[in-house]
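Colleague: Sharing a model prediction with you, sequence too.
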Amino acid sequence: MTQTISQVPGAEQKLLKRRRPLVWLATVAVAAVVVPVLFSMFTNERFRWGVVISYLFDPDILAGLGRTLLLTAVSMSIAVVLGIVLAVMAGANNLLLNSISKAYIWIFRGTPVLVQILVWFNLAALYPTLVLGLPFGATLGKWSTNDLITPFSAAILGLALNEAAYMAEIVRAGLTSVDRGQHEAAQALGMHKSLLFRKIALPQAMRIIVPPTGNETINMLKNSALVSVIALPELLYSAQIIASQNFQVIPLLLVATIWYLVITSILTLIQSRLEKKFAVRTHTNTARKVPVQ
């Protein structure tokens, strides 16, 4: 004969009476540190919260925020598409495609994104002109590198191509998590590889791909601040420009920090919703049972 915990006389009361002294001690210790810090932040006049609030919706700050969001969206979209292509190439039974994918990932994942942004921004030093044409054939077009590689395009290239290397590994991990028997069953039914990828492999891999992709999107948002080194007026650089004029460095940095936290929180919420959407839903009975003599 078995009964659940709730059916055992006195079991629920025993669980409720259980004490966790270490948890309470840790809570008190953390509160003893956090509360004074927060009190100091909001009472220290040097933070100049009035200045922070006055610049929070400044037109230049909002314009910089818009560029940051645009950089994040465009770069991440390119990175996801290119990452899928690289992951498929890495899994292909073709030595050339496999080698190109691995070399790409090795180079772009092995060098700092800041270095890559600077290389793209200074590409004209290596190639003053960019030529489109057939090898040893007619030239279809010729452009000045300085005209094509603007600060914005250099930022997109640096962020997107670097992130694509990480996305390739994430997608590859997701695809390899799909049971091999699913591939064999689809091939036995005569399903083409491209259809198998789109209808079977990728949808099932999404539950593995989505969580790290959400984290990478948040990292992309923060990494966009690196493009300030090439004088692209995104959120951080816009705040720095204003601070150089009014000398309110800390308040303007706090303005940028607040907006980063707001957007990060929104992205985290979206990530949570997507994870729930792609999660595998299982209905199991989790009621614990204990034997009764």
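Modeller: Cool, got the structure.
Colleague: can we go C-alpha only for contacts and neighbour counts from here?
Modeller: Noted.
Colleague: residues contacting the closest residue to R207 other than its chain neighbours?
Modeller: Excluding the flanking residues, the one nearest R207 by CA to CA, 6 or more residues apart in numbering is F278, at 5.1 Å. When contacts are counted by CA atoms under 8 Å, 6 or more residues apart in numbering, F278 touches 206-207, 210.
Colleague: Ranking by neighbours, what's the top pick from those residues?
Modeller: Most neighbours among the contacts of F278, by other CA atoms under 10 Å: V210, with 21 neighbours.
Colleague: Second structure follows, compare the two:
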Amino acid sequence: MSMDYILRIMKPMLEGAQMTVILFFITLILSIPLGFIVTLLAKSRIKPIAWLMHTYIYVIRGTPLLLQLLFFCFGLPMLPVIGEYLVLDRTTAALLAFVLNYAAYFAEIFRGGMLSIDKGQYEASQVLGLSKSQTLIRVIVPQMVRIALPAVTNEATTLVKDTALLYAVAVPELLHFANTAVNRDFTIVPYFVAAMIYLLLALVLTLFFRALEKRFKFE
């Protein structure tokens, strides 16, 4: 295929990539703090709250993201009694599914990070007269971030690729436009172009997180 053809299909595909990037950033911005809150609630001494959080994590991590997308996009309106109040546009429903899914995974990452911190850190904080909230903010969280950052990087890279699942619920993103061009022009070139865009996004993301890891490592 000529370069003219590639340039011609790039415009709609870049529009689709814009949706991919928007979904990625919104999901990351919302799911990371939500995941941390879930981690704290899962450690709550109030058993029903802790049980609810553990159940949420188990259900989300134990079912496919695609199934969750289909449920939020098509299943919510079909729920008895409350379904008519849960009708969302496809993009909003998909975003909700992504945020809840990745929050559960980040919650497990943060839990692992907190478990790896020596108990002596908590005892030392008590000796210094720090409250539980001060211990969490000043002592635990900074160490947890350093420990959890590589795993967060992996999840963020996976998120870039998982945005392709939006194709299954008819949200126009990068893969949607690539597949449209393939079906229209009977060529697989759009798939290669889409792959290059995904790889570029993953590369930028990897470089950013590596710089972030180095900063936390040497501070």
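Modeller: Arrived safely. Just so it is clear, the structure is predicted and the values come from calculations on it, not from any experiment.
Colleague: Dump the contacts of F278 of the first structure into TSV; add secondary structure and distance to L161 of the first structure as well.
Modeller: Formatted as TSV, the contacts of F278 of the first structure follow (DSSP: H, G, I helix; E, B strand; the rest coil; distance: CA to CA, whole Å):
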residue	secondary structure	distance to L161 of the first structure
M206	helix	22
R207	helix	24
V210	helix	19
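Colleague: need the longest helix for the first structure.
Modeller: helix 59-91 (DSSP state H).
Colleague: just to revisit the earlier point, and the residue nearest to R207 of the first structure, what's its match in the second structure?
Modeller: Alignment note: F278 of the first structure maps to F216 in the second structure; criterion TM-score structural alignment.
Colleague: for V229 of the first structure, same thing?
Modeller: Using TM-score structural alignment, V229 of the first structure pairs with A168 in the second structure.
Colleague: can you count the residues close to that match?
Modeller: If we define neighbours as other CA under 10 Å, then A168 of the second structure has 13 of them.
Colleague: Show me where the stretch 101-250 of the first structure has its strands.
Modeller: 129-133, 139-144 (DSSP state E, counting those that start in this stretch).
Colleague: elements contacting the first one?
Modeller: Going back to what we said before, that points to strand 129-133 of the first structure. Judged by 3 or more CA pairs under 8 Å, 6 or more residues apart in numbering; DSSP states H and E, strand 129-133 of the first structure is in contact with strand 139-144.
Colleague: Recalculate using a threshold of 10 Å.
Modeller: strand 139-144, helix 145-148 (3 or more CA pairs under 10 Å, 6 or more residues apart in numbering; DSSP states H and E).
Colleague: possible to save these as a markdown table with mean neighbour count and distance to K14 of the first structure?
Modeller: What follows is these, written out as a markdown table (neighbours: other CA atoms under 10 Å; distance: least, CA to CA, whole Å):
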| stretch | mean neighbour count | distance to K14 of the first structure |
| --- | --- | --- |
| strand 139-144 | 11 | 78 |
| helix 145-148 | 15 | 72 |
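Colleague: Now tabulate those in a markdown table and tack on distance to T176 of the first structure.
Modeller: Output for those, formatted as a markdown table (distance: least, CA to CA, whole Å):
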| stretch | distance to T176 of the first structure |
| --- | --- |
| strand 139-144 | 41 |
| helix 145-148 | 39 |
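Colleague: Relative to its centre, which residue of the second structure is most distant?
Modeller: V127 (37.8 Å; CA atoms, centre = their mean).
Colleague: could you check the distance from that residue over to G112 of the second structure?
Modeller: 25 Å (CA to CA, to the nearest Å).
Colleague: From the rest of the structure, what touches stretch 25-41 of the second structure?
Modeller: 21-23, 42, 44, 47, 49-54, 56-57, 95-112, 114, 141, 152, 155-156, 159-160 (CA atoms under 10 Å, 6 or more residues apart in numbering).
Colleague: counterpart of that stretch in the first structure, which residues?
Modeller: With TM-score structural alignment as the criterion, stretch 25-41 of the second structure aligns to 73-89.
Colleague: Next, the mean deviation of that stretch compared to the second structure.
Modeller: Average distance, stretch 73-89 of the first structure versus aligned residues of the second structure after superposition (mean CA distance after the TM-score superposition for the first structure): 1.1 Å.
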